[in-house]
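>>> structure for the following, please:
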Amino acid sequence: MPVRHVRAVDPSRKPPDPPIGSPDDRVPPPRRRRTRRSVALLALAATGLSVTVTGGPANAEPGGPTMLDPKLAVRTAVTGLVSPTGMAFLGDDDMFVIEKTTGRVQRVVDGVVAGTPLDLAVNSASERGLLGIALHPRFPANPGVYLYWTESTTGADSNVVTETAQLGNRVDRFVWNGSTLTFDRNLIRIRAVQEDVGQPARGNHNGGVLSFGRDRKLYVFTGDLGRRGRLQNLTCGPTATCPGPTVADDQFGGPAPDRAHLSGVVLRLNDDGSTPISNPFFRAGAKMGGEVGATVQKIFSYGHRNGFGMAVDPDTGNVWMQENGDDSFSELNRLEPGMNGGWIQIAGPVGRVDQFKEIETTFGGQNLQQLRWPPTNIADSPWTALRRLFMLPGAHYSDPEFSWKWEVAPGGLGFLDSRRLGPQYEGDLFMGAATGALNGGYLFRFDLTGNGRQVAVSDPRLKDRVADNLAKHEITESESLLVGRDFGAVTDIETDPDGNLAVLSLTNGAVYTIHRR
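Prediction:
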């Protein structure tokens, strides 16, 4: 079958996007949301007791994942994958799974790899590689498949940190014809290189998750990429104080957010890569003009460090994202248009900036990874931290909806858009670990309030929406959130076509299905 090509759309001929909140751009009315989980499950989870389900296909493999609710079970749906980072369902028992280190998009049918529709030459050093996948919201009528990946400059797969272009992270659209994926267009190129003067070369903090919102816009997250400029809330660049002389972020320029310094942001794009005029900084960018202004116009939120999970609430259309800390304050954020997440001046709630500074100046590397702005520069009071933020016109700071005092390394994120596991789980948000060694790979579950804007908690210790765990990678005060264990490093969580919960494990090279017994 020949490849179906999609004619490029001239943005100048498209009708203008309505402002956010207008009838054409607003998400559909929210569905009624359940607000409380079952008392029995809470009591069970609070004990920290892992209930291993035996018999039948569930947990048949020794050492496999387990669920705390005895009414839920886990079965292995797919095995034999290589470093899988994302999945997208085409239909019943039919999905794409992307592989970080091989650059392959695998088609999995009935639990078996049935073919490789696309094989990209990726640079997979550190956290680079083939990182994100999203299907067009009208798929398959619109056969667009969107991928976030890091390009190798060698023409073959590479794990050498220097073998990528400066703008080596890219988001591309491919067209699915039923058997192959054909390149259609590049939407955006994002910085990948971290070769800074006086700094070791690194390949981490690329972000890479993609998701289409209910507004039919493509949300793209990229981590801070080691940058220390205005989008990291350093108005004068990597200096201790500001006002003062403006210092370039690196040998390539900055601290202004031009193309080479676009990082630590969530972008909001049209499906063809053009910029919606309803974006929160569209007018501000138009006034700035030039490359910096055009870059700012694409931003939905900024001031983020790094993360591996982003998901759209099917009830409300809200976009949620987890954010990894250095040694302190992992976060769960509900993104808002124009949000400034506070990084690098703030991690966790701004009211706890003293704890942020204490941990980062006394534990681990004590350098926030980058030597150009040491943690000794962190403010000594919430007021000072807020005053230091770089605020684009119309921006606002928001505390996370939930956080952990010490980093717990969160991973993939996803909502259950189904009653298949029981009505008490419908609409809940699930989050896995980014490191398989963390409690064997935890699986957390978050119940949201009726309006879907906050995390509902039952443990009185979590009334402040902060888990005061005792050490890095330790989960004290998260016992009521723990719903499963031993999933390894989780890179994606989705509702499958049957209404069950699909969990993708990078370390185990597997897709697990959580179902009701």
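
>>> CA only for contacts and neighbour counts going forward, please
OK.

>>> burial of Pro497, as a residue count?
The local packing of Pro497 (other CA atoms under 10 Å) involves 15 other residues.

>>> my guess is it contacts Asp92. True?
Yes: counting by CA atoms under 8 Å, Pro497 touches Asp92, with 5.7 Å between them.

>>> what ranges does the stretch 151-300 of the chain have for its strands?
169-176, 181-190, 210-212, 218-222, 265-269, 299-302 (DSSP state E, counting those that start in this stretch).

>>> so what does the shortest one touch, helix or strand wise?
Just to be clear, that refers to strand 210-212. On a contact count with 3 or more CA pairs under 8 Å, 6 or more residues apart in numbering; DSSP states H and E, strand 210-212 meets strand 130-135, strand 218-222, strand 310-312.

>>> Gly115 reaches Arg107, doesn't it?
Yes: using CA under 8 Å, Gly115 makes contact with Arg107 at a distance of 5.4 Å.

>>> of these two, who's got more company?
Between Gly115 and Arg107, counted using other CA under 10 Å, the more crowded position is Arg107 (24 against 15).

>>> now do the contacts for the more buried one.
If you count contacts by CA atoms under 8 Å, 6 or more residues apart in numbering, Arg107 has them with 94-97, 113-117.

>>> just those: which are in strands?
Within the contacts of Arg107, residues falling in strands by DSSP state E are 94-97, 113-117.

>>> which among the contacts of Arg107 gets closest to Ile277?
Proximity of the contacts of Arg107 to Ile277 (CA to CA) peaks at Phe96, which lies at 31.9 Å.

>>> rewinding a little: can you select the buried ones among the ones in strands among the contacts of Arg107 for me in PyMOL?
A single PyMOL command selects the buried members of the ones in strands among the contacts of Arg107 (16 or more other CA atoms under 10 Å):
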select buried, resi 94+95+96+97+113+116+117
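
>>> one more sequence to fold, the one below, so I can look at both together:
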Amino acid sequence: MRTRTLLVAVLTALTTGSAAGVAAEPVGVRAVPPTPTVASTVATGLASPWGTAFLPDGSALVSERSTRQIKRIANGTVTTIGTVPGVVPGGEGGLHGLAVSPNFATDRLVYAYFTAASDNRVARMTFNTTLGQPQVIVSGIPKASIHNGGRLAFGPDGMLYISTGDAGQSGNSQNPSSLGGKILRVTPTGAAAPGNPTAGNRMWSMGHRNVQGLAFDNAGRLFASEFGQNTWDELNLIQAGRNYGWPTVEGIANNPNFVNPLVQWPTSQSSPSGIAFSRNTVWVASLRGQRLWAVPVLNGALDGSPVNFFNGTHGRLRMVTTAPDGSLWLMTNNTDGRGTPRPGDDRILRLTF
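Next up, the predicted model:
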């Protein structure tokens, strides 16, 4: 099912100049996102899947939040390659995002974000046929039963970007010394990356509530999805050193101290988790909203009205990933305790255009 959605607040923004739904733009020719269709089912029977990362050979790794396992999908077959030690699942915590080293062919490294006994942390492990022992490279990220963040993405600069949550303590987001409520930028060994806004500090941006989606466009711009509290969920264009407002503001506020999101949605329509960039569009997997949002962008700006697909068809959607062949992989998340599992859940669907 495809539903073209234009929030009433968009019309308000265009006619009155207020920005109460989607950031106002000059009226003109705008892009319409392409329509995805389900081409095949890649995998079924997954337990609370959370993250996906592709290996150079085209196979994919998938993390399961509560089982602590990483699985590999190759040629339609799902196998378990290892269990990550030190993961302590609970609430929204557990084994979260994955990333594959840009130099995997030589270093064989896989990165994972997970909740441990006292904190959230990022570790790296070698992978040949099985997982090696984890080496923790970032620790001390605040943890709680909620708002643990957890997405990883290597940028075109070779640095690792890490999304964190405020761990239910909103003051973390505005505290430059806390790793919570931030997007971090680190070297492959976990040190603060050269060129960060504050030398020696891992922080890339601040003022976030709970970021669970990171994706780069073809020009290296970073987009992030963010859970709101009771009013607005967000899609943001991330700029180095900028403040995204939480907990002072939620959604578009036109406050010069903070960055407005590109798009905001009522929380009932989104609860955005993983995102992907493809075909001049940011694709946003939505949990509570149970739909896949498509946000057309051009040069980092909104280039049309967001539309949504599969509204309620597959239940809660945790992650969308661009596959090496140009398709999108869409991950359901109905077995995490908040959804209603359907036969074969959880599953990964392959979308084509």
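
>>> where in structure 2 does stretch 265-278 of structure 1 fall?
Using TM-score structural alignment, the residues of structure 2 aligned to stretch 265-278 of structure 1 are 182-195.

>>> same deal with stretch 142-150 of structure 1?
Counting by TM-score structural alignment, stretch 142-150 of structure 1 falls onto residues 107-115 of structure 2.

>>> hmm, who's touching the matching stretch?
By CA under 8 Å, 6+ apart, the residues outside stretch 107-115 of structure 2 that reach it are 87-89, 93-101, 103-104, 120-128, 143, 148, 150-152.

>>> kindly recompute the last result at 6 Å.
Stretch 107-115 of structure 2 has contacts (CA atoms under 6 Å, 6 or more residues apart in numbering) with 87-88, 93-101, 120-127, 150.

>>> identify each buried residue in that stretch, please.
Going by neighbour count (16+ other CA under 10 Å), the buried part of stretch 107-115 of structure 2 is 108-115.

>>> grab the most central residue of structure 2 for me.
Centroid-nearest residue in structure 2, with CA atoms, centre = their mean: Gly213, separated by 1.3 Å.

>>> residues touching the alignment partner in structure 1 of it, list them.
The alignment partner of Gly213 of structure 2 in structure 1, by TM-score structural alignment, is Gly309. The contact partners of Gly309 of structure 1, by CA under 6 Å, 6+ apart, come to 321-322, 411-413.

>>> ok, Gly309 of structure 1 to Leu44 of structure 1 distance?
Shown here: Gly309 of structure 1 relative to Leu44 of structure 1, a distance of 27 Å by CA to CA, to the nearest Å.

>>> same deal with Asp315 of structure 1?
In terms of CA to CA, Asp315 of structure 1 sits 27 Å off from Leu44 of structure 1.

>>> to Arg388 of structure 1, which of the helices and strands packed on strand 210-212 of structure 1 lies closest?
Across those, closest to Arg388 of structure 1 is strand 218-222 (CA to CA), at 22.8 Å.

>>> in structure 2, point out the residues matching that closest one.
Strand 218-222 of structure 1 corresponds to residues 160-164 of structure 2 when matched by TM-score structural alignment.

>>> so which residues make contact with that stretch?
149-154, 180-186, 211.

>>> how about Val78 of structure 2, what's its match in structure 1?
By TM-score structural alignment, Val78 of structure 2 lines up with Val113.

>>> residue contacts, that match?
The neighbours of Val113 of structure 1, taking CA under 6 Å, 6+ apart as the test, are Arg107.

>>> at 7 Å instead, please
Contact partners of Val113 of structure 1, counting by CA atoms under 7 Å, 6 or more residues apart in numbering, are 106-107.

>>> now it: how far from Gly80 of structure 1?
Here Val113 of structure 1 is placed at a distance of 8 Å from Gly80 of structure 1 (CA to CA).

>>> strands of the stretch 1-150 of structure 1, residue ranges please.
Ranges of strands within the stretch 1-150 of structure 1 are 66-67, 72-78, 84-91, 94-99, 104-109, 112-119, 130-135, 144-150, based on DSSP E, counting those that start in this stretch.

>>> got a markdown table for the ones you listed, with distance to Phe446 of structure 1 too?
Shown next, in a markdown table, are these (distance: least, CA to CA, whole Å):
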| stretch | distance to Phe446 of structure 1 |
| --- | --- |
| strand 66-67 | 15 |
| strand 72-78 | 16 |
| strand 84-91 | 21 |
| strand 94-99 | 25 |
| strand 104-109 | 29 |
| strand 112-119 | 32 |
| strand 130-135 | 23 |
| strand 144-150 | 27 |
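
>>> quick one: which of those strands is nearest Leu481 of structure 1?
Per CA to CA, nearest to Leu481 of structure 1 of these: strand 66-67, 12.2 Å.

>>> tell me which strands and helices the closest one is in contact with?
In terms of contacts (3 or more CA pairs under 7 Å, 6 or more residues apart in numbering; DSSP states H and E), strand 66-67 of structure 1 is packed against strand 482-485.

>>> continuing past the strand it packs on, what's the next helix or strand?
strand 490-495 (DSSP states H and E).
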